[in-house]
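Novice: just to be clear, the model below is a prediction. Sequence and coordinates:
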Amino acid sequence: MRILPLIAAGVLAASSAFAQDLTKGAADIRDKALADPLAWNITESLTSEVGARMTGSPAMERARDWAVGKFRELGFENIKVEAFTTPTWSRGAESAEVVGPVPHKLAILGLGNSSPTPAGGLTAPIVVFKSYQAMLDQPPGSLSGKIAVVTQAMGRTQDGSSYGAVGAQRWAGAAEAAKRGAVGYLIRSLSTDDTRLPHTGGGLAGGIPAAALSPPDAELLERLADRGKPVTVKLQMASSTNPASPAWNISGEIRGKEKPDEVIVVGGHLDSWDPGTGAVDAAAGIGITTAAAKLVAQAGQPRRTIRVVMWGSEEQGGSSGAYAAAHKAEMGQMIMAGESDGGAGRIWTVSLPRAGADHAAMTAFRATLPKLNVAVSRAAPTNGGADIAGLMLGGVPFVDFGQDMSRYFDLHHSADDTLDKIDPKELAQNVAVWAAFLYTVANSDVDFRPKPAAEAK
């Protein structure tokens, strides 16, 4: 009666061999990624051949066609262009200047959803607030006829947490200023740089003109206001909105050979703001995830399907909800979702779901990380990216790969967001992490969904 022990020993040996093969395969693909130029080539192609690509613009149509062509060129299958509509904002001619007590030209970029100024511009006295909270503390009507100016600076952090800490002054500031009677709104750019390049971005419509100042110009207004004399600014902005612009989520797949209906969804957002060429935000994310999936395919057809999605309206919104609605019936078969949208700085930490952490696939993945100087967080991921938010709400497990964002907000949403700011070695390190992860998940049966308590026992 030694049959059962022999069977158990055989299963254990097979399991051990599988784990060893997976660990070796993950290490091999990691090392190949570090020397592979594909992510750089993809990023260069998108930024050079399309450039800035705001949703609702002709450039976004070119980006759509570029995405389809790139998937075909790289041998992806089941390429889909999924159309949806979303409200969009377009920039027109814009300028700002101090007209009293001393004339100064100001460097600005209008914020998404800003209203245009009246024909001929808007001239009004300013009220400077050195913190956003100081403006919020003002009662209704107290800013009547004034342009509110918030000059609170953003700190430099590795994890980008300072963006969330001060972000409300851009996201909600115009609406809050309007509630207090302001006729215009200016903020110090959400930037960690000191150049005279302002940084744009989206915000809630407040019904008033709203723009971001370059950091030096925000400091100039602060100094002028501190002198105690009235300061008057003239704004000219000719923006427009479209309540239903066409947009597209584009995807391609590396089809699984054994479990093709089990899908790993990764990608980045295809759209960008308009001042630069959208290199770090987020052509790099497109390059990283597409190259990682292609490397897995080159290692042999995986067991599960890897789907790369180029989401078409992250900056102005709409792509996450549209994608989640279009794939609602499929969410139960989605093994994992992940998005690369933190630029091109090296990954320094990964946050993985607790379920599945002890599986051989995750053991193999974690074994690849010391060489890449990546730490594994003890905390489960809480935010995987704006474009997978709809999938997360639908119960799809997700990961968060933390990139070094120490320099990201020097560039983000500005004219300095260009290809030359990307370090090819750091870009390749990102690909190595993503490729090792995709390889281990796609070639295993790891399950990241928490099991019911009774089943877990």
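Specialist: Received, thanks. Numbering: from 1, shown residues only.

Novice: C-alpha only now, for contacts and for neighbours.
Specialist: OK.

Novice: now Glu94. Nearest residue, chain neighbours left out?
Specialist: Leaving aside its chain neighbours, Glu94 sits nearest to Met237 (4.3 Å; criterion: C-alpha to C-alpha, 6 or more residues apart in numbering).

Novice: here's the one I want to compare it with:
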Amino acid sequence: MIWSYSFICAIIVLYAAVITRCQDQYTCDSNTLLPRKLVQEIRSYQPVVDKIIDTVVHGDEQNVTYNELAKFVDTFGPRPSGSKSLEDSIDYMFDMLRGQGLDFVHTENANVVHWQRGHEEAWMVKPRLKRMDILGLGNSVGTPEGGITAPVLVVGCFEELENNSKKANGKIVVFNQEFVTYSKTIKYRVEGASAAARAGAVAALVRSLTPMSINSPHTGYMTYDMNTTRIPTAAITVEDAELLARLQERGSEPVVKLVMGAKSLPPALSRNTIAELRGDSKPEEVMYTGHLDSWDVGQGAMDDGAGAFISWRALAVLRRLGLKPRRTLRCVLWTGEELHTAGALEYYRRHFSSEQQLMNLVMESDSGTFRPLGLSFSGYNEQARCIVAEVLRLFTRINATRLTLGASAPDLKAWIKEGVPGASLSTANEKYFLFHHTEGDTMSVLDRHELDLCTALWAAASYVFADLSMRLPR
């Protein structure tokens, strides 16, 4: 299935905006906005929340999330869409979830984008010979056989490219944009190739989207405008982008040779993986999610193995504690997220019409699983916001009481847009973009204790939302 350029860009912009912005804590006067009986009911869950925290953080479930995730990513490594490693990892998760004794464990087919990196290399050949570390951007075309060798034009922004468009003809355009926030710089990765092509460039190189670098390129996907030539594009390190800029400022004209074997294959068949803890009295559902696929570099431990694992582990913990909520808890582990959120879009297409009114809350963890701060929430109803804020007060002992507005949930965007309340895990993720989409995304980024805290918050909060007598108002 092919999604429109504008729709894909909208998802990117939404995700980038919500993941990086500075947010103030939302507060409400629950005594004014909520019925007293409801406040008392929420506060009555404190012993249950404490039991979950004690079990996961200090008891029999301590370190289990970390150990299971480490086994998973060490076994399968990176899991790009269309790869055997992804499909093998899905088979593994299916068997794992069935072994946990969860309800209605199954998979659902989804076609995913199948892009392969191939061999790639880049060299600065003038004014001296230097190898450049690169990562081709997902969806990019490759270079002709033998590569492309051309002078570079370094620009700091799209406006500078427009002002120097005549100089770009026949050159490799290098975007050396300053990193301010992810939301403000992602446009160069996504749209840079088409902007350069309109100016006559033969290729584009984009400075990696990170606030700090140790000579590591950061990949990610990009898109092409419908009416422009498709030119190869790759991410380069901050250090190399700044080197090329300095050389140009001194009057030199650096020359780069770029070789990329990237290619797009027909869509591949993959699967979303689903498990439930069936509710005992109410028809509504609470769904939480993460994605199993990753980029083809690193281990995909942070992005988003950890988000997927705290989701299924939340179900497993509740089952072992014998906690059966009124509403069904559903865990969905997406496929094909990194390239166009393909699995989530297919799930939405299949389920939205029949489940929109049943969904009490949709939750996603895909912005890091560091020290938990609370939740981010998307929902226009002031009473719903206040209910979430009151639930988070149950997590004072682990300092995870903060509620911010605007969930970081790219896979659930379509549900939230239609009015379904949405939430995402909020953590102290200041170092997220240091490792995002790099070889450095490994288990070494993660902390055992922080993963336990995230698992406990995810399990306990979802249980309360699924068990409350009142559903979240819209």
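Specialist: Now that the structure is in, tell me what you want to look at. None of these values were measured; they are calculated from a predicted model.

Novice: what's the TM-score here?
Specialist: Put the two chains on top of each other and the TM-score (TM-score structural alignment, normalised by the length of structure 1) is 0.88; 427 aligned residues with a C-alpha RMSD of 2.1 Å.

Novice: re earlier: what residue of structure 2 takes the place of the residue nearest to Glu94 of structure 1?
Specialist: Here Met237 of structure 1 is matched to Met260 in structure 2, going by TM-score structural alignment.

Novice: neighbours around the aligned residue in structure 1 for Gly99 of structure 2, how many?
Specialist: Per TM-score structural alignment, the equivalent position to Gly99 of structure 2 in structure 1 is Glu73. Using other C-alpha atoms under 10 Å, Glu73 of structure 1 has 9 other residues around it.

Novice: next one: the match of Met237 of structure 1 from His340 of structure 2, what distance?
Specialist: With distances taken as C-alpha to C-alpha, to the nearest Å, Met260 of structure 2 is found 22 Å from His340 of structure 2.

Novice: and the residue positioned nearest the centre of structure 1, what does it touch?
Specialist: For structure 1, the residue nearest the mean C-alpha position is Asp341 (3.0 Å; C-alpha atoms, centre = their mean). By C-alpha atoms under 8 Å, 6 or more residues apart in numbering, the contact set of Asp341 of structure 1 is 268-269, 281-282, 284-285, 385.

Novice: apply 6 Å and report the result again.
Specialist: Neighbouring residues of Asp341 of structure 1 by C-alpha atoms under 6 Å, 6 or more residues apart in numbering: 282, 285.

Novice: doesn't it lie inside a helix?
Specialist: No: counting by DSSP: H, G, I helix; E, B strand; the rest coil, one finds Asp341 of structure 1 to be coil, located in no helix.

Novice: and it, what's its match in structure 2?
Specialist: By TM-score structural alignment, Asp341 of structure 1 lines up with Asp366.

Novice: equivalent analysis for Lys24 of structure 1, please.
Specialist: Match for Lys24 of structure 1 (TM-score structural alignment): Pro47.

Novice: secondary structure class for that match?
Specialist: Of the three states, Pro47 of structure 2 takes helix under three-state DSSP.

Novice: cool, and the one 5 residues further on?
Specialist: When the structure is split into helix, strand and coil by three-state DSSP, Ile52 of structure 2 lands in helix.

Novice: what about it, how many neighbours?
Specialist: The burial count assigned to Ile52 of structure 2 is 24, neighbours taken as other C-alpha under 10 Å.

Novice: tell me where the stretch 351-457 of structure 1 has helices.
Specialist: With DSSP state H, counting those that start in this stretch as the criterion, the stretch 351-457 of structure 1 has helices at 360-368, 389-393, 408-411, 424-442, 453-456.

Novice: so what touches the fourth one?
Specialist: Applying C-alpha under 6 Å, 6+ apart, the external contacts of helix 424-442 of structure 1 come out as 26, 30, 33-34, 288, 292, 296, 302-304, 344-347, 361, 365.

Novice: that helix vs structure 2, average distance?
Specialist: Here the mean offset of helix 424-442 of structure 1 against structure 2 after fitting is 1.4 Å, by mean C-alpha distance after the TM-score superposition for structure 1.

Novice: what span of structure 2 is that helix aligned with?
Specialist: Aligned by TM-score structural alignment, helix 424-442 of structure 1 falls on residues 448-466 of structure 2.

Novice: contacting residues around the counterpart of Tyr323 of structure 1 in structure 2?
Specialist: In structure 2, Tyr323 of structure 1 lines up with Tyr347, judged by TM-score structural alignment. Contact analysis of Tyr347 of structure 2 by C-alpha under 6 Å, 6+ apart lists nothing.

Novice: switch to 8 Å and redo it
Specialist: Neighbour list for Tyr347 of structure 2: 110, 272 [criterion: C-alpha under 8 Å, 6+ apart].

Novice: repeat that for the one 5 residues further on.
Specialist: Taking C-alpha under 8 Å, 6+ apart as the definition of contact, the neighbours of Phe352 of structure 2 are Trp415.

Novice: just the strands in the stretch 101-250 of structure 1 please.
Specialist: 104-106, 108-110, 122-129, 147-150, 184-188, 210-213, 232-237, 240-254 (DSSP state E, counting those that start in this stretch).
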